[in-house]
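# The following block contains a protein sequence and its predicted model.
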Amino acid sequence: MTHVSRTARRASALAAVAAMLALTGCASTATNPQDPLEGYNRAVFSLNDAVDRTVLKPTATVYKDYTPGPVQTGVNNFFGNLSDAWSGVNNLLQGKGQAGMGDLTRFAFNSTFGLLGVLDIASEAGIPKHNEDFGQTLGVWGVPSGPYLMLPLLGPSTVRDTAALPADIGADIWKYKQPDNWRNIGNAVRVVDKRATLLDATSLLEDAALDRYDFIRDGYMQRRQSQVYDGNPPQAAEDKDADANSQVVPQPVSSEKQ
């Protein structure tokens, strides 16, 4: 499997090229103001979908069907515990001191009493879990999301979230695991485990959505907006973000989809 950090660097480079095309108004005939790069994004979506259908989804299905439940739970807890440290830092950067300290306490508690995070002792003790990343932090600081981007292998993103990827990747504790083969195996297991948790949602999506690309894009943009404002986005902020996105590319004269 391609190393996560190498994939992210390639994705960031592609996203930068896409953003440059957006700024020059040369990259799209899309009518959705949040998705001026729809042609590019749909092509990447098709690539990602092909990889998922042929490799990732079958592997995740075997993993879910044949790996004992306690092992799956332990794997999920282990990597979730590693993410708590960076989540705590982001909460502190966002000015949410109580949540930030709670995340860092979770990390310390589970890393010791929870056998390096395999057991989620902190949740049993009533310490809530948060999921914060640097893209959300930039959003709290007032950075608009920018156009929607579909990244190769990494999936849905935006210009803001893609710009935040280097910080998120650099803060991943597992990135520094030695030797390299253990780190690579862990990365593969983490990806498969995460995909396995989404199998049921994928089945529902395939049954319900007429256009899966539109469904995923709209759902992602709404979810990210909700995450930035902790589930209560002000209407003024939504309008401001939409205006910033719509100004990236001049709107086409025709309203018909090319």
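It's in. Numbers count the residues shown, from 1 in each chain.
# From now on I want contacts and neighbour counts done on CA atoms only, so please keep to that.
Will do.
# how many other residues sit next to residue 240?
12 (other C-alpha atoms under 10 Å).
# how far does stretch 32-44 sit from the chain's center?
Distance of stretch 32-44 from the chain centroid (C-alpha atoms, centre = their mean, to the nearest Å) equals 18 Å.
# Put this next to the first one:
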Amino acid sequence: MPLQKIANGLTLLFFLFLMGCSTVPKVNSSVELVNHQDPYENWNRKVFSFNEVVDAFALKPIAKSYRFITPKFVRQGVTNFFSNLGEVSNFANNLLQFKPLAAGKDLTRFAVNSTLGVVGLFEVSTPWFNLQPSHEDFGQTLNTWGLPEGSYVVVPFLGGQTLSHSISLPIDYYYLNPVSYLIERKEISWGLTGLQVVQLREGLLDAEQLIQGDRYSFIRDAYLQHRTFLVNDGRLESDPFLEDDDFEFDEADFAD
């Protein structure tokens, strides 16, 4: 896919340039965090509006049609299939982050779901063996190596991401994607990629009903919170409730 490689390379250079222009200091206030991570808000809102139009007239109708004509168990199988392929990226990134035990779990999940789960159509490693999935990408690997998350940028067609996350997309979805190596026919590879995009969009149809107020701010804040959760491997650096000096816990108050 020479054109895709060129596009990926240009995208990578663009984000590397922006990454060098801005870094994100650690702050405690979530409001300050958003202000620091979204210095290009005016530009981002324009691109966000463009993406909303593209989604409304193209991707969302396709996702709705896909949901209408495809049984739920089939959609779940498709989701499981692509999630299983994602274990390759999880495995590689956990190794690069010096987490061999997590990488071993990812490899085991891939082997179990690919065999007992029939090429990943059934997710059996969690209910049968209690092997919880990882959610790693090359952006998190870059963070582990010391590269900051960077500013929040809305990319045409791709949506809003931090810069390090955007850099990781060509790596995770092309170079660490088994489809790129196992399937030589371009039409099949592109077809699977298109199916994955539609499946991902279909999975958001219900979630977007929870959006309240300004759509841009809601989606941005939800993304940044989720991204922080992933980068910290689910660990919270601070708990604002426990840091409240006025809060006192008396065990006797709960005793019978």
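In hand now; what should we look at? Quick caveat, the model's predicted, so the values are computed rather than measured.
# how about stretch 215-223 of the first structure, aligned to which bit of the second structure?
Using TM-score structural alignment, stretch 215-223 of the first structure lines up with residues 218-226 of the second structure.
# Residues in contact with the matching stretch: which ones?
34, 160, 161, 211, 212 (C-alpha atoms under 8 Å, 6 or more residues apart in numbering).
# My reading is that the third one lies in a helix. Confirm?
No: following the definition DSSP: H, G, I helix; E, B strand; the rest coil, residue 161 of the second structure is strand and is not counted among the residues of a helix.
# what residues are up against it?
152, 153, 154, 155, 223.
# would you list every one of the helices in the first structure?
4-24, 38-51, 57-66, 69-93, 97-112, 121-124, 134-140, 159-170, 180-197, 199-208, 212-228, 235-246 (DSSP state H).
# So which of these has the densest surroundings on average?
helix 134-140 (a mean of 23; mean count of other C-alpha atoms under 10 Å).
# chain center to that helix: distance?
The answer for helix 134-140 of the first structure is 12 Å, by C-alpha atoms, centre = their mean.
# Residues contacting it, please?
Contacts of helix 134-140 of the first structure (C-alpha under 8 Å, 6+ apart): 90-91, 93-94, 145, 160-165, 167-168, 224, 227-229.
# Please apply the same query to stretch 201-211 of the first structure.
The contact list for stretch 201-211 of the first structure (C-alpha under 8 Å, 6+ apart) reads 212, 215.
# and what of stretch 169-189 of the first structure?
In contact with stretch 169-189 of the first structure (C-alpha under 8 Å, 6+ apart) are residues 1, 3, 4, 5, 82, 83, 86.
# got a list of what the second one touches?
Right, residue 3 of the first structure. By C-alpha under 8 Å, 6+ apart, residue 3 of the first structure lies in contact with 184, 187.
# what do you get if the cut-off is 7 Å, keeping everything else the same?
Counting by C-alpha atoms under 7 Å, 6 or more residues apart in numbering, residue 3 of the first structure makes contact with residue 184.
# Quick one: neighbours of the counterpart of residue 56 of the second structure in the first structure, just the number.
The alignment partner of residue 56 of the second structure in the first structure, by TM-score structural alignment, is residue 53. Residue 53 of the first structure is flanked by 11 other residues according to other C-alpha under 10 Å.
# Return the residues in contact with residue 53 of the first structure.
So residue 53 of the first structure contacts nothing (C-alpha under 7 Å, 6+ apart).
# Residue 34 of the first structure too?
147, 148, 242, 245, 246.
# Just the angle for the helix or strand that contains residue 33 of the second structure relative to helix 215-231, thanks.
Element membership for residue 33 of the second structure (DSSP states H and E) is helix 30-37. Orientation check (axes from the mean of the first three to the mean of the last three C-alpha atoms, to 10 degrees): helix 30-37 of the second structure against helix 215-231 gives 90 degrees.
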